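Enquirer: build me a structure from this.
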Amino acid sequence: MSAAGPLHDLKARLTAGLDPVETWHPDRRPVRSDFDLNPDRDVATFPVISPLRPAAVLIPIIARVEGPTVLLTRRSDTLSSHTGQIAFPGGRLDAGETAIEAALREADEEVALSPSVVEVLGLADTYETGTGFRITPVVGWLTEPPRLSPSADEVAEVFEVPFDFLMDVANHRRDHYDPETGPRRWYWAMPWQERYIWGVTAGIVRGLHARLYGDDKRADENAA
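Expert: So this is what the prediction gives:
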């Protein structure tokens, strides 16, 4: 059976469920954050940083015949922060840039994903990090697998995760760690094979799921 129907339906759902790119503005209010699971903010764990620094990530969805996948990276172990973590391509906005421009530029710089092969479908929920960033997730659609060349300075690995896996709340769980100072910190995690998707990346995936399929309170309880 052809996958064109399901892929077409998914693309239509994404287009309908996301905010149009024209609605973006630099002060777009965060809808989700690291504080969703940590409402009693402790400055030792989450320092107060104001104003929030604008950033953007690209969520590249590849329309594979055998099923859509999401492109992710593992950050280089030589970076000064968040080394080895799973992330979407992305970074800070340059002066005068929109989130859409920044997401596409960063993807090009990090893995040589050409903007010309990405159809931007819209914007997912803006996410505030505990480190003081306001991240706009930009959802892109790729009609075929791209040719990539990761930047060794920034990316250790590029891989794909099935879209259906990320959108299945049975794979979402709440994990935690205990910092040297401050209370226990909770975060979303979605382990896949030998890779540990967690933190901001997992939180953004949760936001995309809610956009497309709604919040599932029972799933939240099960994840706890």
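Enquirer: when you work out contacts or count neighbours from here on, use the C-alpha atoms and nothing else.
Expert: OK.
Enquirer: quick check: Leu212 touching Thr15?
Expert: No - using CA atoms under 8 Å, Leu212 is not in contact with Thr15; the gap is 9.7 Å.
Enquirer: now name the helix or strand holding Pro39.
Expert: Using DSSP states H and E, Pro39 is not contained in any helix or strand.
Enquirer: that one: neighbour count?
Expert: 9 (other CA atoms under 10 Å).
Enquirer: cool, His25 as well?
Expert: His25: 11 neighbours (other CA under 10 Å).
Enquirer: also Leu93?
Expert: Number of residues near Leu93 (other CA under 10 Å) recorded here: 22.
Enquirer: next: the one 3 residues further on.
Expert: Number of residues near Gly96 (other CA under 10 Å) recorded here: 9.
Enquirer: same question, Ser50
Expert: So Ser50, with other CA under 10 Å, has 8 neighbours.
Enquirer: pretty sure it is touching Phe133, no?
Expert: No - counting by CA under 8 Å, Ser50 does not reach Phe133; the two are 9.3 Å apart.
Enquirer: now do the end-to-end distance for stretch 116-125.
Expert: 24 Å (CA to CA, to the nearest Å).
Enquirer: need the contact partners of it.
Expert: 14-15, 18-21, 24, 30-32, 60, 136-143, 146, 204, 207-208, 211 (CA atoms under 8 Å, 6 or more residues apart in numbering).
Enquirer: second chain to compare with the first, below:
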Amino acid sequence: MSLISLRERLMERLAPAAAWTPGGPPEQSDYDLNPGAARPGRTLRPAAVLVPVIARPEGATVLLTRRSDNLASHTGQIAFPGGRLDPGETAERAALREAWEEVGLEPEGVEVLGLGDAYETVTGFVVTPVVGWLAEPPVVVPSPDEVAEVFEAPWDFLMDPANHRRDFYDPESGPRRWFWAMPWQERYIWGATASIVRALRTRLYGDEAEPAAAVDEDAA
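Expert: From the prediction side, this is the model:
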């Protein structure tokens, strides 16, 4: 029953994938916690990530990756499979393609349920979260050039605001930078990935009279 209610909630409250259009404005951003930071005028580059929700009998989980330490940027960070759009691609196609390239996730095994809120990163991307439903636990084959580890975090953990905290770091120059974080076991989920999770939680449960009870029903 709980997996059924979660799937129905996702289908009901996410934006239809077919409604995506290039160039849409972001609804969330890295600047939300840092309103005083300089925001350069620029054309944002479109990107997409796949948020794979796995319907395990013991409760829903979300697939995440730890990026390779050999990458040129964002080394070792926790992320959803994803990347920039190729010319002519939709967000849905890009997210499925990147998931296949990064972790060997078969597109045929992913039911795309909809889109979350577009997110602007400080690095100049506007990222569209594409939420996919996996009825069966996937067999993954990480690309060693891009992914150091693939793991799953429980849906109820990610959707519980008690596990969301504001952290910060002080760069060598400029003001303190604040960001959302949600450490899971020995992994540190933070930045855009954590913010996308929080935005998804708000979209799904923000108007519930008892959001914690609704999360528990979906996750168990």
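Enquirer: drop the TM-score for these two in here.
Expert: For this chain pair, the superposition-based TM-score is 0.93 by TM-score structural alignment, normalised by the length of the second structure; 208 aligned residues with a CA RMSD of 1.1 Å.
Enquirer: hey, where'd the helices end up in the second structure?
Expert: Taking DSSP state H, the helices of the second structure run over residues 2-13, 91-103, 155-158, 191-205, 211-219.
Enquirer: which part of the first structure matches the fourth one?
Expert: So that's helix 191-205 of the second structure. Using TM-score structural alignment, helix 191-205 of the second structure corresponds to residues 199-213 of the first structure.
Enquirer: and if you look at the shortest one?
Expert: Here helix 155-158 of the second structure aligns to the first structure at residues 163-166, judged by TM-score structural alignment.
Enquirer: that stretch: average distance to aligned residues in the second structure?
Expert: Stretch 163-166 of the first structure: mean distance to aligned residues in the second structure after superposition is 0.4 Å, counting by mean CA distance after the TM-score superposition for the first structure.
Enquirer: how far away from the center of its chain is that stretch?
Expert: 13 Å (CA atoms, centre = their mean, to the nearest Å).
Enquirer: who touches that stretch?
Expert: So stretch 163-166 of the first structure is contacted by Ile61, Gly67, Pro68, Thr69, Val70, Asn171, His172, Met190, Val205 (CA under 8 Å, 6+ apart).
Enquirer: switch to 6 Å and redo it
Expert: Pro68, Thr69, Val70 (CA atoms under 6 Å, 6 or more residues apart in numbering).
Enquirer: in PyMOL, select just the buried ones from the contacts of stretch 116-125 of the first structure.
Expert: The PyMOL selection below is limited to those of the contacts of stretch 116-125 of the first structure classed as buried (16 or more other CA atoms under 10 Å):
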select buried, resi 14+15+18+19+21+24+30+32+60+136+137+138+139+140+141+142+204+207+208+211
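Enquirer: now the strands for the first structure?
Expert: 32-33, 53-62, 69-75, 86-87, 90-92, 119-123, 127-128, 133-142, 155-162, 173-177, 185-189 (DSSP state E).
Enquirer: which stretch among these comes nearest Asp42 of the first structure?
Expert: strand 185-189 (9.7 Å; CA to CA).
Enquirer: mean shift between the closest one and the second structure?
Expert: With mean CA distance after the TM-score superposition for the first structure, strand 185-189 of the first structure departs from the second structure by a mean of 0.1 Å once superposed.
Enquirer: in the second structure, which residues correspond to that strand?
Expert: Using TM-score structural alignment, strand 185-189 of the first structure pairs with 177-181 in the second structure.
Enquirer: what do you get for stretch 109-122 of the first structure?
Expert: Using TM-score structural alignment, stretch 109-122 of the first structure corresponds to residues 101-114 of the second structure.
Enquirer: gap between the two ends of that stretch?
Expert: 21 Å.
Enquirer: same check, this time on stretch 135-150 of the second structure
Expert: 18 Å.
Enquirer: distance from that stretch to the middle of the chain?
Expert: 16 Å.
Enquirer: now do stretch 131-150 of the first structure
Expert: Taking mean C-alpha positions (CA atoms, centre = their mean), stretch 131-150 of the first structure and its chain are 8 Å apart.
Enquirer: do the same with stretch 83-92 of the first structure
Expert: Counting by CA atoms, centre = their mean, stretch 83-92 of the first structure comes out at 9 Å from the chain centroid.
Enquirer: may I see the buried residues of it?
Expert: Buried-residue list, stretch 83-92 of the first structure, by 16+ other CA under 10 Å: Gly84, Gln85, Ile86, Ala87, Phe88, Pro89, Gly90, Gly91, Arg92.
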